[in-house]
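Novice: take a look and give me a structure for this.
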Amino acid sequence: MFIVCANVLLIVIICMNRSLHEPMYLFLCSLFVNELYGSTGLFPFLLLQILSDIHTVSTSFCFLQIFCVYSYGAHVEFFTLGVMSYDRYLAICYPLEYNKHMTSSKVAILTAFVWLYSVLATVVMMSLSAPLQLCGNTIQKVYCDNFSIVKLACSDTSVNNIYGLVYMFTIIVSLISFILFSYLKILKVCFSGSKQTRQKAVSTCTPHLASLINFSFGVFFEIVQGRFDMSSVPIMLRIFLSLYWLTCQPLFNPVLYGLKMSKIRIICKSLSFGRRI
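Specialist: So this is what the prediction gives:
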């Protein structure tokens, strides 16, 4: 309920206030939409399972959940954070040319690319996993994920493994490198600029960095669980770690951006004051 209310509130605030129709806030709006989308891929069915004590899922629904979870976390979330780092890089390192480079059409193109590419990449991944012949039907998680399906397969999974490795080393590593490059350039400007420049850079970049670190922390545990034997780790801890990247990010982002972004904070305060009146 908190994820839905907080993200919907921030989406409405950004959409209804023309003063927030800037690239940074539009990318944030896309991020909040993604938090809602990712949460709907996990929580409704998880709550149904808890309330009804159901521990089975159909194959079609399992793959639907895989599509939602992976397009949310592995693609849209990660790529949106990358686009936001590029936006902050232009705003801080090239402030006089920012409006020239980050136009409304470019914002629309970048946002559309993130979502369309994420859908396409997830469909390709699922098209490789769907034909696999499975020799088991038990997933040691509270939701379906692609690597668990691949581990259950008794047919050849070399294509799946090659695709995963190529994707990781070509797309993920290059995107991480680009994000690190952007923030290193931003830090260089911060240390060489005036006190006012440093304060502005810190106030705008801190939420992005905190969100990126939190997301990376959760994804790291998810990768470790998928690639290594975790049987010695207590099952409850494994469940918590597998849910971390899907629950903490949608909870963390609205609070972080709502408190740290001054324009959003001011509008939220004015709305609260209006309700009290």
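Novice: every contact and neighbour count from this point should use C-alpha atoms.
Specialist: Fine.
Novice: just checking, what packs against the longest helix anywhere in the chain?
Specialist: Counting residues, the longest helix found in the chain (DSSP state H) is helix 195-227. The contact analysis (3 or more CA pairs under 8 Å, 6 or more residues apart in numbering; DSSP states H and E) places helix 195-227 against helix 78-93, helix 173-192, helix 235-260.
Novice: at 7 Å what do you get?
Specialist: helix 173-192, helix 235-260 (3 or more CA pairs under 7 Å, 6 or more residues apart in numbering; DSSP states H and E).
Novice: report the angle between that helix and helix 173-192.
Specialist: With axes from the mean of the first three to the mean of the last three CA atoms, to 10 degrees as the basis, helix 195-227 and helix 173-192 are set at 160 degrees to each other.
Novice: run the chain-centre distance for stretch 183-195.
Specialist: 26 Å (CA atoms, centre = their mean, to the nearest Å).
Novice: flag every buried residue along it.
Specialist: Residues of stretch 183-195 classed as buried by neighbour count (16 or more other CA atoms under 10 Å): Y183, I186, L187, V189, C190.
Novice: what's next to that stretch, contact-wise?
Specialist: Applying CA atoms under 7 Å, 6 or more residues apart in numbering, the contact partners of stretch 183-195 are Y89, I92, C93, T197, R198, A201.
Novice: one more time with 8 Å
Specialist: Applying CA atoms under 8 Å, 6 or more residues apart in numbering, the external contacts of stretch 183-195 come out as S85, R88, Y89, I92, C93, T197, R198, A201.
Novice: structure for this one too, so we can compare:
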Amino acid sequence: MNQTVLHSTVFFTVYGPPGPLNYAAFFLTFLLFFITIFTNISLMLVIYLESHLHKPMYIFLFNLAVNGLIGCLSVCPKIMDNLVNDIKGISHKGCLLQVFFSSVYASCAYVILAVMAYDRYVSICKPLQYHSIMTPSKVKMLVALVYFIPITMLAFQIFITSRLPVCSYNINKLFCDNLAVVKLSCVESALSNLYGICMIASLVVLPFVLVVLSYIKILLVCLKVSKESRNKAFNTCAPHLITFINFSTAILFSFVYNRHSTVSKEVNVLISVLFILFPPLVHPIIYGIRTKEIRTCITKIIRTRIFPNSLDFPHLKSERKLVPIMTLDGTAAGQGLPV
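Specialist: Here you go, the predicted structure:
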């Protein structure tokens, strides 16, 4: 290997040589990756095909699924490649791209969850004003901000990191993250550290606080309403709350993971799966199970588009009417034929 290739390649030291353990990890990663892609695309198709799901909550959910695909595709293919190949490496530019897209996944997901919490707050605390507040133009603006702010901030972070001189080329992790790439540098970067703190405050702490405040407001309102209204509010918020707790747990483990480079191989695999695969895998499942409208739409699509003549779902069929059979003299002769 020539010096040019050596000095432009970052190597992952946590992977072992190809063998039964690596092949088993490859199979498991591929299986989880495939299921994650399938569930997110399925959720996106359900929301896209059913016009009555074109509401703010489901539009934000659609973007959460898109974001999950970004996270999986940015990391998993390279992890699977490294598991079965002798050379466990990636170009320095490729490493920076991996940092960028995996960071977009993490930050945009948190911002989307904050926007969804705001939508739930308006829906429950200001139901009569909901349609005047969550207008189509405002929803479009929120979706644009969900991507524009994190992507702009992350692009500047990657620019700062790319300007640092590189002295080391080994990362003891399954994939690249910004802190690991910064540690490859010969020098300490005060600007990079300060900007990283600002990003965490803006894209993690602030969305977290907004979600917590939204649910405090929702809780205070629920305490004043009837038990039936309270149960309805809980059923509306439960999928989002479970998703938020799940992703917050993944983010917490990721922070611990990023600041401890000398962890065991097993911990590396566990944290990587928890951060990259677990949230995008369970989010569509949570919403599919807990949201009645999505369950109904999935059943309807299976019945009408996939197996139109094979499956029978009586609760989706309209009640058949009986047309009376008339005799020649105009009188009814019986119950008639179903139509």
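Novice: what would the helices and strands packed on helix 195-227 of structure 1 look like in a markdown table with distance to V123 of structure 1?
Specialist: Compiled in a markdown table, those are given as follows (distance: least, CA to CA, whole Å):
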| stretch | distance to V123 of structure 1 |
| --- | --- |
| helix 173-192 | 20 |
| helix 235-260 | 20 |
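Novice: out of these, which is the most enclosed?
Specialist: helix 235-260 (a mean of 18; mean count of other CA atoms under 10 Å).
Novice: for it, give me the average deviation versus structure 2.
Specialist: For helix 235-260 of structure 1, the mean deviation from structure 2 after alignment is 1.2 Å (mean CA distance after the TM-score superposition for structure 1).
Novice: beyond that helix, next helix or strand please.
Specialist: Moving toward the C-terminus from helix 235-260 of structure 1, the next helix or strand (DSSP states H and E) is helix 262-276.
Novice: now the helices for the stretch 1-150 of structure 1?
Specialist: Taking DSSP state H, counting those that start in this stretch as the criterion, the stretch 1-150 of structure 1 carries its helices at 2-16, 23-40, 43-52, 59-69, 78-93, 98-101, 104-129, 146-152.
Novice: what stretch of structure 2 does the second one fall on?
Specialist: Put plainly, it is helix 23-40 of structure 1. Taken onto structure 2 by TM-score structural alignment, helix 23-40 of structure 1 occupies residues 56-73 there.
Novice: any idea how far the equivalent of I50 of structure 1 over in structure 2 is from T299 of structure 2?
Specialist: Aligned by TM-score structural alignment, I50 of structure 1 pairs with L83 of structure 2. As judged by CA to CA, to the nearest Å, L83 of structure 2 and T299 of structure 2 stand 38 Å apart.
Novice: these two - which one has more neighbours?
Specialist: Between L83 of structure 2 and T299, counted using other CA atoms under 10 Å, the more crowded position is L83 (24 against 14).
Novice: quick check: chain neighbours aside, which residue is closest to the more buried one?
Specialist: Closest residue in space to L83 of structure 2, ignoring its immediate chain neighbours: N22 at 5.5 Å, by CA to CA, 6 or more residues apart in numbering.
Novice: what's the angle from the one helix or strand the one you found maps to to helix 265-272?
Specialist: Assigned by DSSP H and E, N22 of structure 2 falls within helix 20-49. On the basis of the same axes, to 10 degrees, helix 20-49 of structure 2 is oriented at 0 degrees to helix 265-272.
Novice: what's the burial count for the closest residue to S91 of structure 2 other than its chain neighbours?
Specialist: Sequence neighbours aside, T9 is the residue nearest to S91 of structure 2 in space, at 4.3 Å (criterion: CA to CA, 6+ apart). T9 of structure 2 has 18 neighbouring residues, counting by other CA under 10 Å.
Novice: how much space separates T9 of structure 2 from L142 of structure 2?
Specialist: To L142 of structure 2, T9 of structure 2 is 39 Å away according to CA to CA.
Novice: now do Y110 of structure 2
Specialist: Going from Y110 of structure 2 to L142 of structure 2 by CA to CA gives 13 Å.
Novice: repeat that for I276 of structure 2.
Specialist: For I276 of structure 2, the distance to L142 of structure 2 - CA to CA - is 24 Å.
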